[in-house]
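Q: Sharing a model that was predicted from the sequence below.
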Amino acid sequence: MRNTKARREILEIMEKHDFPLSAEQIYQMLDKDYDKSTIYRNLKYFEVEGELNSIVFSDKITYFYKSGGHFHFIYCVKCKKFERFDLCYAESMSKYIRESLGYKVLSHTLYFEGICKTCQKSI
């Protein structure tokens, strides 16, 4: 498939953000230059091509993030904010998975759901 303007702009947005984004958020960032079906179609294309991964939280919305490496997120179920954190036990977990289960770990994503400090104040 062609490298269209929409694809370039979607990838630029994804490169600028180190946390997951929904199609709706990307649509808003593109100033509505494209219809939502174009956004969804291109996000799915990037996912099939391995450039993006997707994750679905309890809100049933699909969020997309850059492929490669490993990612750790906390997601506020009230305000829908993401925060990325770098604390990682991947090496010890990977060793366990490799030695005990016989898998070769290629990547991982770890996420938690919770309520952020700001939203806790309003409860």
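A: Sure thing, it's come through.

Q: Please count neighbours and contacts with C-alpha atoms only from this point.
A: Fine.

Q: can you pull out the strands in the chain?
A: Along the chain, the stretches classed as strands by DSSP state E are 21-22, 52-56, 62-66, 70-76, 82-84, 108-114.

Q: okay, those strands in a markdown table with distance to A6 next?
A: Shown next, in a markdown table, are the strands of the chain (distance: least, CA to CA, whole Å):
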| stretch | distance to A6 |
| --- | --- |
| strand 21-22 | 16 |
| strand 52-56 | 15 |
| strand 62-66 | 16 |
| strand 70-76 | 26 |
| strand 82-84 | 25 |
| strand 108-114 | 27 |
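
Q: Nearest to N3, out of those strands?
A: Among the strands of the chain, the nearest to N3 by CA to CA is strand 52-56 (15.5 Å).

Q: And the closest one, what's buried?
A: By neighbour count on 16 or more other CA atoms under 10 Å, the buried set for strand 52-56 is L52, N53, S54.

Q: repeat for stretch 14-34
A: M14, F19, P20, L21, S22, A23, I26, Y27, L30.

Q: Would you reformat the residues you listed as JSON lines and include distance to F82?
A: As requested, the buried residues of stretch 14-34 are arranged in JSON lines below (distance: CA to CA, whole Å):
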{"residue": "M14", "distance to F82": "14"}
{"residue": "F19", "distance to F82": "6"}
{"residue": "P20", "distance to F82": "7"}
{"residue": "L21", "distance to F82": "9"}
{"residue": "S22", "distance to F82": "11"}
{"residue": "A23", "distance to F82": "15"}
{"residue": "I26", "distance to F82": "15"}
{"residue": "Y27", "distance to F82": "18"}
{"residue": "L30", "distance to F82": "20"}
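
Q: try this one side by side with the last:
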Amino acid sequence: MIRRNTIQCALVHEAVNKLRCHATADQIYDEVVKEHPNISRGTVYRNLQRLCELGDIRKREIPGGADRFDHLCSDHYHARCVKCGRVFDVDMEYIADMEKSIRDTHGFVFTGHDIVFKGICSECKSNP
């Protein structure tokens, strides 16, 4: 794949790195459009997909919520607050061979795993 760095792609990548909050595509668009009001939502979405394909960012599928985009590309776990919906990194070692513990694979060839813990974040706990 030929890697062309477009201004729009750089703007989207910069927004993901600036936000550092496991932002949704809409949140990233809102961040980019503050400085560049003429950029389209479709351009932002296409560049998010491109950055994922290039390995510059990672898309995290969050059960019960919108996909999030992570500036950290290393394997790690997440927690989602059940009150506010924000997503946080979990400070624990990634278990690389967890798939080997599965007894009945139902014919699957496993290629990895994502775990999202759920709970109540400290901010929501403090403000009931």
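A: Looks like it arrived, so ask away. No experiment lies behind these values; they were computed from the predicted model shown.

Q: Overlay them and tell me the TM-score.
A: The TM-score (TM-score structural alignment, normalised by the length of the first structure) is 0.70; 120 aligned residues with a CA RMSD of 3.3 Å.

Q: ok, the residue nearest the centre of the second structure to F88 of the second structure distance?
A: The residue lying closest to the centre of the second structure (CA atoms, centre = their mean) is F69, at 2.6 Å. Distance of F69 of the second structure to F88 of the second structure, computed by CA to CA, to the nearest Å: 12 Å.

Q: Need the residues touching each of those two.
A: Counting by CA atoms under 8 Å, 6 or more residues apart in numbering, the common neighbours of F69 of the second structure and F88 are H22.

Q: And the helices in the second structure?
A: Along the second structure, counting by DSSP state H, helices occupy 7-19, 25-35, 41-54, 122-126.

Q: quick one: contacts of stretch 106-120 of the first structure?
A: Stretch 106-120 of the first structure has contacts (CA under 8 Å, 6+ apart) with 57, 68-79.

Q: gap between the two ends of that stretch?
A: End-to-end distance for stretch 106-120 of the first structure: 36 Å, by CA to CA.

Q: buried set for that stretch?
A: Going by neighbour count (16+ other CA under 10 Å), the buried part of stretch 106-120 of the first structure is Y111, I115, C116.

Q: Can you lay out those as TSV showing distance to I10 of the first structure?
A: Shown next, in TSV, are these (distance: CA to CA, whole Å):
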residue	distance to I10 of the first structure
Y111	23
I115	29
C116	28
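
Q: Now do the same for S74 of the second structure: its match in the first structure.
A: Matched across to the first structure, S74 of the second structure falls on G69, judged by TM-score structural alignment.

Q: residues contacting that match?
A: Shown in contact with G69 of the first structure (CA under 8 Å, 6+ apart): S107, H108.

Q: which parts of stretch 79-88 of the second structure are buried?
A: Across stretch 79-88 of the second structure, burial judged by 16+ other CA under 10 Å covers A79, R80, C81, G85, R86, V87, F88.

Q: Redo those residues as TSV? Include distance to L11 of the second structure.
A: Shown next, in TSV, are those (distance: CA to CA, whole Å):
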residue	distance to L11 of the second structure
A79	27
R80	27
C81	28
G85	25
R86	23
V87	23
F88	23
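
Q: I'd like to know which of those residues is nearest to S126 of the second structure.
A: C81 (13.0 Å).
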